[in-house]
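**Q** Dropping a prediction and its sequence here:
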Amino acid sequence: MLTETLIALAAAGGTAVVQAAGTEAWEGVRGGVARMFRGRAGGEDEVEPDLDRTALLRASDDAEAGGQQARLWQARFAALLDDADDRSRQRTEAELRQLISLVPGVADRYPALHVHGNTYDKSPQQYGNHNHMQIHYGTEA
């Protein structure tokens, strides 16, 4: 069973694949996804046609198709993470984080990716008065 962070990681990965299609990041993301699936069930030979389909659908600018593609990739990444032993899962998690980092803004849309144990990797900002307090994480206040 996947943790909240791994579910968010799979979702961010799906979003990254779709968002990268048709951009400068596409070749890096495409190659990274193919490497992640190489030698595994649903391997590289099965993934590459799906990557091409994602790029074609993204080029059509169909928001519904893009959402479906993001969910497809999320499910594939989740299965990859869920089926892995601890060592493979750590490697896959690192590869997926690297892939997500290639697409600007995707990781910021998934706050669970920034939580590590009991810490948050963005600086908190605290605002308040006599009976009201707000705590913001990151640069947006």
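**A** Everything's here; your move.
**Q** Please make it C-alpha for all contacts and neighbour counts, starting now.
**A** Noted.
**Q** where's the nearest residue in space to Ala78 that is not next to it in sequence relative to Arg71, distance?
**A** Nearest residue to Ala78, sequence neighbours excluded (CA to CA, 6 or more residues apart in numbering): Ala10, at 5.3 Å. To Arg71, Ala10 is 9 Å away according to CA to CA, to the nearest Å.
**Q** Okay, one more to line up with it:
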Amino acid sequence: MLSEALESLAAAGGSAVVGAAATDAWHTARAGVARLLGRGDDHQERYAIERLDHTATELEQAADGTRQQLRDKLQNRWAGRLEILLEENPEAAHELRELIERVRAELPAAQQSWVQNNTAQAGAIQYITQGGDINVGRGRSGD
């Protein structure tokens, strides 16, 4: 069973694959994911390329009204494949992390997404934002 951090990494990988389709980042994502999944086996790498190309084609042909639902489905599918990779090859986590960073750097700004993982333990409370301000404190009496 994967740790929460590796599950999040696999999910970020699935998001990067789908987000890269039909962008200039596709070549990087396609080649990198195929290499990761192939793990040195040319046959497995070619099979991964076929699956990746099928993903790109599905997204390209999707009707506007169903595109987001399809994107979600494909992100989950790729996340699942990457989870299997990480279960079988935990050492691939570093490679996947680097690939995600390269793909995101090549995406248009509007398509870049960010993942923030936070863990509170032993009854702790966290106040977290990725943008904007958080004001934490007790109000004055009578407020």
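**A** Everything's here; your move. The structure presented is a predicted model; accordingly, all values stated were derived computationally and were not measured.
**Q** before we move on, back to that, so the residue nearest to Ala78 of the first structure sits right up against Ala70, yeah?
**A** No - if you go by CA atoms under 8 Å, Ala10 of the first structure and Ala70 don't touch, sitting 9.7 Å apart.
**Q** neighbour-wise, which of the two wins?
**A** Ala10 (28 against 23; other CA atoms under 10 Å).
**Q** so which helix or strand takes in the more buried one?
**A** If you go by DSSP states H and E, Ala10 of the first structure is part of helix 4-20.
**Q** Determine how far stretch 89-109 of the first structure lies from the middle of the whole chain.
**A** On the basis of CA atoms, centre = their mean, to the nearest Å, stretch 89-109 of the first structure sits 5 Å off its chain's mean C-alpha point.
**Q** try stretch 84-98 of the second structure
**A** From the chain centre to the centre of stretch 84-98 of the second structure is a distance of 13 Å (CA atoms, centre = their mean).
**Q** Any buried residues in it, and which?
**A** For stretch 84-98 of the second structure, burial by neighbour count (16 or more other CA atoms under 10 Å) applies to Ile84, Leu85, Leu86, Glu87, Ala92, Ala93, Leu96.
**Q** For the fifth one, give its distance to His54 of the second structure.
**A** Which is Ala92 of the second structure. For Ala92 of the second structure, the distance to His54 of the second structure (CA to CA) stands at 24 Å.
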